[in-house]
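Enquirer: could you work out the structure for the sequence below:
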Amino acid sequence: MIDIVEQESIEDSDELYEHHRIVVDKGQALLRIDKFLMDRLPNVTRNKLQGAIRSESVQVNQRPVKVSYKVKPLDMITITLANPPRDTDIVPEDIPLDIIYEDEELLLVNKPAGMVVHPAYNNWTGTLVNALTYYLQNLPTTRNGEGRPGLVHRIDKDTSGLLVIAKSEYSMAFLAKQFFHHTIERTYYALVWGVPKQEQGTIIGNVGRSAKDRRVMAVYPDGEYGKHAVTHYKVLRSFKYVSLVQCNLETGRTHQIRAHMKHLGHPLFSDATYGGDKILQGMPVGSYKTFVENAFRLMPRQALHAKSLGFKHPVTKEAIHFDSELPADFQSVLEKWALYENQ
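Expert: Predicted structure coming up:
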């Protein structure tokens, strides 16, 4: 992880530390260096990269370059900063876990909203992985041990709900295969703005990072950009201005439900990233405005909960299914909307 965003606050130092060394592939087409690095370094903005290039923190073949430089095959790109690279060792932390099920091979946890799944930039501690490494030892890893103990999937920080953790290498591979072949049953509950025209349907559209804002995922026609994504949805109940929707994932892309529902014209309630933290239905005045703002305060995060998981057990090969209750904030907001509709 490269902490370019921290560079401006570091005290003066004569010593520099190498954070990244990248050798460009033989088949790489000519591409501006800032665009090339944006694809290689997550969570770094283009402005920060350009600043690092101008300050000569980024060098190609041991020489500084301009922002307009186009990388060529076999170029060696180094990034050096005044701060040393962060130690990526995961620190076990005694954080309470809401355990739904556990046996010799599996662990099912109900993740609360606000908890990051695994350590990353700005969230090195307090994550689910920190809690898991304390609760369990010798968890398997993926991606050459990059710090994702036992995890075969994840959910966003402010999404609540079920996650399955593998406790052995065999179970890790067995579960990962089910996710790869889309045979895992994953059901989410979402509160969205408006009422979909069709009570149920399927959203098909590639999900990829927006060209305007890399923190946001956008939906593109299949085959153009991004990764193939399929979401099946069904309206469970409408409250005139919002609807409770069940979403079943066929694929599991980053922000898939959030991006797909916005693409359908129904952003998730209170989802600041995708515009759902504004009053999108009804006149934003008077008592209605006050009511919605109170609901936002009650649930200051996207109204999304990973409600159930179904899969084959790694050892018994039997189909097993787990369900969870909606968390208190989600349930309270639903009750408020139901009361408002009745009044």
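Enquirer: please count neighbours and contacts with C-alpha atoms only from this point.
Expert: Noted.
Enquirer: quick one: I22 and V71 touch, right?
Expert: No. In this structure, I22 is not within contact of V71 by Cα atoms under 8 Å, at 11.1 Å.
Enquirer: more neighbours: which of the two?
Expert: V71 (21 against 14; other Cα atoms under 10 Å).
Enquirer: how near is the more buried one to A306?
Expert: As judged by Cα to Cα, to the nearest Å, V71 and A306 stand 42 Å apart.
Enquirer: now the helices for the stretch 51-200 of the chain?
Expert: 128-135, 169-180 (DSSP state H, counting those that start in this stretch).
Enquirer: could you identify which of these is most buried?
Expert: When you average the neighbours per residue for each of the helices of the stretch 51-200 of the chain (mean count of other Cα atoms under 10 Å), helix 128-135 leads with a mean of 21.
Enquirer: this one as well, want them side by side:
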Amino acid sequence: MMLPILFEDNHIIVVVKPPGVPSQEDETGDADMLTLLKEDIKQRYNKPGNVFLGLVHRLDRPVGGVMIFAKTSKAASRLSDAVRTRKFGKTYICVVQGTPQAAEAELLHYIRKDAKKNQVAVFEQPAAEAKDAKLSYRVIASSQGHSLVAILLHTGRPHQIRAQMAFIGHPLVGDVKYGRSSGKPQTHASIALWSTSITVPHPISKQDMLFTSMPDDKMAPWSHFTEQQLQQAARWYA
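Expert: Sure thing, here's the model as predicted:
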């Protein structure tokens, strides 16, 4: 599988993750981003032995878009620190069912993960073992019963966007796990959520970097909106 490379130097590699590919190896044994990139680097640079590649953040399997990996342990440590100190900015666009009542809002909930079910529960008030989950959103356009929404994450909790948008009554299109058909088994098909940008200081030079990616606007439900609307959604927070 050829993965689109947006940027690469001696310290990091930035790629576009296709929907349906796990970020790292899981119980399915399917090809994952970490393994695919290690093999790619090994072949392109004719590297003997094992290739180091650090996974510093994840995208859910059904989600596509920008991902950054560390090529050295020093870069991995510094990028992980950027995530912890919230210097690692991530923006998304998504298509949700219906139209949120507030055209623009900040959502603060509390999320508790059930590792056995690989699913999270959302609470309005602090709860035992639940962590705060905060995001901002803006509705960009509505069409055919769906809305195009720009998302800025303030925290990076598991399934955060999917769970919070579903909690306010507007699950992501195609999301079986948190959608209205949540009783059905989860599939690995894509959902209408795309990682459109990452902003982060370079782990060595400290220079601010911005990497962007857009979904295929010819594929539903993205095709329900114009290219201009998709670009507007992607640029709002970038």
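Enquirer: quick check: TM-score for this pair?
Expert: Put the two chains on top of each other and the TM-score (TM-score structural alignment, normalised by the length of structure 2) is 0.82; 213 aligned residues with a Cα RMSD of 2.3 Å.
Enquirer: rewinding a little: which among the helices of the stretch 51-200 of structure 1 is found nearest to N110 of structure 1?
Expert: Across the helices of the stretch 51-200 of structure 1, N110 of structure 1 has its closest neighbour in helix 128-135 (10.4 Å, Cα to Cα).
Enquirer: quick one: the closest one to chain centroid distance?
Expert: Relative to its parent chain, helix 128-135 of structure 1 has a centroid offset of 19 Å by Cα atoms, centre = their mean, to the nearest Å.
Enquirer: quick one: it aligns where in structure 2?
Expert: Mapping helix 128-135 of structure 1 onto structure 2 (TM-score structural alignment) gives residues 33-40.
Enquirer: so how far does that stretch sit from its counterpart in structure 1?
Expert: Overlaying structure 1 shows stretch 33-40 of structure 2 at a mean distance of 1.3 Å from the equivalent residues (mean Cα distance after the TM-score superposition for structure 1).
Enquirer: M165 of structure 2 contacts L172, correct?
Expert: Yes. With contact defined as Cα under 8 Å, M165 of structure 2 counts as touching L172 (7.2 Å).
Enquirer: who touches both of those two?
Expert: Listed as contacting both M165 of structure 2 and L172 by Cα atoms under 8 Å, 6 or more residues apart in numbering are V96.
Enquirer: neighbour count for those two, which is higher?
Expert: L172 (28 against 21).
Enquirer: counterpart of the more buried one over in structure 1?
Expert: Aligned partner of L172 of structure 2 by TM-score structural alignment: L268.
Enquirer: surely that match meets Q256?
Expert: No. Counting by Cα under 8 Å, L268 of structure 1 does not reach Q256; the two are 11.7 Å apart.
Enquirer: what sits in contact with each of those two?
Expert: The contact lists of L268 of structure 1 and Q256 share no entry, where a contact means Cα under 8 Å, 6+ apart.
Enquirer: tally of neighbours for the closest residue in space to I204 of structure 1 that isn't next to it in sequence?
Expert: Distances taken as Cα to Cα, 6 or more residues apart in numbering put V230 closest to I204 of structure 1, at 4.7 Å, once the chain neighbours are dropped. Residues contacting V230 of structure 1 under the criterion other Cα under 10 Å number 21.
Enquirer: contacting residues around V230 of structure 1?
Expert: V230 of structure 1 makes contact with T202, I203, I204, G205, L249, E250, T251, according to Cα under 8 Å, 6+ apart.
Enquirer: ok, longest strand in structure 2?
Expert: As assigned by DSSP state E, the longest strand anywhere in structure 2 is strand 131-143.
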